[in-house]
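Asks: below are the sequence and a predicted model for it; my questions follow.
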Amino acid sequence: MGFFSHTEKLPGNWPSRFHHKCTSKKCTYPNSPQAAEGRYVCLGKVNGSPCKGTYEVSPSDAKAAAGWISREVEREAEQSKKLMAHLQEARRRKDDEHLQLYQNELATYKRVLQADAEGDIRFIRQYIRDIDSVALFEPERWHTHLIHLREEVLRLQRLVRELQLKTMNT
């Protein structure tokens, strides 16, 4: 049967004119486009059972379907390429956001450690009030926090270097 003729009515959800309708009147399965001429068995189901219909693909139908398939493959490849570019850009933006966040945290932690080394009590008290006011009255807690900050500075420096290398390579 091949492509629908103008006298046949396509179902409303028919994918394209290149999808074949079989000889069974009850079957509404759109068989895939075929790039080779010949008679094919329908892959649809009628009332839950395999359809026994067939459909014919003429040389001209096969040639037209081959062109359509080729264009569809090119279109899908282009869409895939655009999607990959979009994903790469999103990853780059996310890396840039993380880099900025890590650099800001690193600058803050370095400033706190510098204030501690210089004995800048006013800065340290303000910092402690902002993050953990109980530590104002517990020197041991403050020293534990400084140890943690030193470890965080090393970790953040490593993360910043990794992200900078990653963003330079993209």
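Replies: Everything's here; your move. Numbers count the residues shown, from 1 in each chain.
Asks: from now on I want contacts and neighbour counts done on CA atoms only, so please keep to that.
Replies: OK.
Asks: residue 108 - how many residues pack around it?
Replies: 15 (other CA atoms under 10 Å).
Asks: likewise for residue 65?
Replies: Other residues close to residue 65 by other CA under 10 Å number 22.
Asks: surely it touches residue 34?
Replies: Yes - contact criterion CA atoms under 8 Å: residue 65 and residue 34 qualify, at 6.2 Å.
Asks: pasting the second one now:
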Amino acid sequence: LPINWPSPLHNKCSQGNCMYPNLPQPAPGTYVCVGCRKGTYVVTMSMAVEVEAQSRRAYEFRQQKRERYQAIQETSERRSEERDYAR
């Protein structure tokens, strides 16, 4: 793979001159290259499992970040209301 390849999970086309980094796929199978539409690439079961696992980790990370932000917002609003009530 070229040095500037996005990730090992991006798929290389079977056409030697095509350098399009096809997106990771969550299901095994043979896919047509999006870049040249002439070549194909194969996604194995282990590759698909890794894509699914990374997607799940990314979702969980965003969910945790969202929950932390919401908790901070709620705490800030509660403190603001308490200050207003104390006046």
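Replies: Perfect, thanks for sending it. Only a predicted model underlies this, so the values are computations on that prediction, with no experimental measurement involved.
Asks: TM-score for the pair, please.
Replies: Overlay of the two chains. TM-score (TM-score structural alignment, normalised by the length of the second structure): 0.68; 82 aligned residues with a CA RMSD of 2.5 Å.
Asks: tell me the secondary structure for the residue nearest the centre of the second structure?
Replies: With distances taken as CA atoms, centre = their mean, residue 55 lies nearest the centre of the second structure, 5.0 Å away. At residue 55 of the second structure the chain is in helix, as set by DSSP: H, G, I helix; E, B strand; the rest coil.
Asks: what residue in the first structure is paired with it?
Replies: Matched by TM-score structural alignment, residue 55 of the second structure corresponds to residue 69 in the first structure.
Asks: give the contact list for that match.
Replies: Residues near residue 69 of the first structure by CA atoms under 8 Å, 6 or more residues apart in numbering: residue 33.
Asks: relative to residue 167 of the first structure, how far out is it?
Replies: 39 Å (CA to CA, to the nearest Å).
Asks: distance of residue 156 of the first structure from residue 149 of the first structure?
Replies: 10 Å.
Asks: what do you get for residue 12 of the first structure?
Replies: 66 Å.
Asks: next one: residue 93 of the first structure
Replies: Counting by CA to CA - residue 93 of the first structure and residue 149 of the first structure are separated by 27 Å.
Asks: what does residue 2 of the second structure correspond to in the first structure?
Replies: Residue pairing (TM-score structural alignment): residue 2 of the second structure is matched to residue 9 of the first structure.
Asks: quick one: stretch 61-77 of the second structure to chain centroid distance?
Replies: Centroid displacement of stretch 61-77 of the second structure relative to its chain, using CA atoms, centre = their mean, to the nearest Å, is 21 Å.
Asks: that stretch vs the first structure, mean deviation?
Replies: By mean CA distance after the TM-score superposition for the first structure, the fitted stretch 61-77 of the second structure averages 1.3 Å away from its aligned residues in the first structure.
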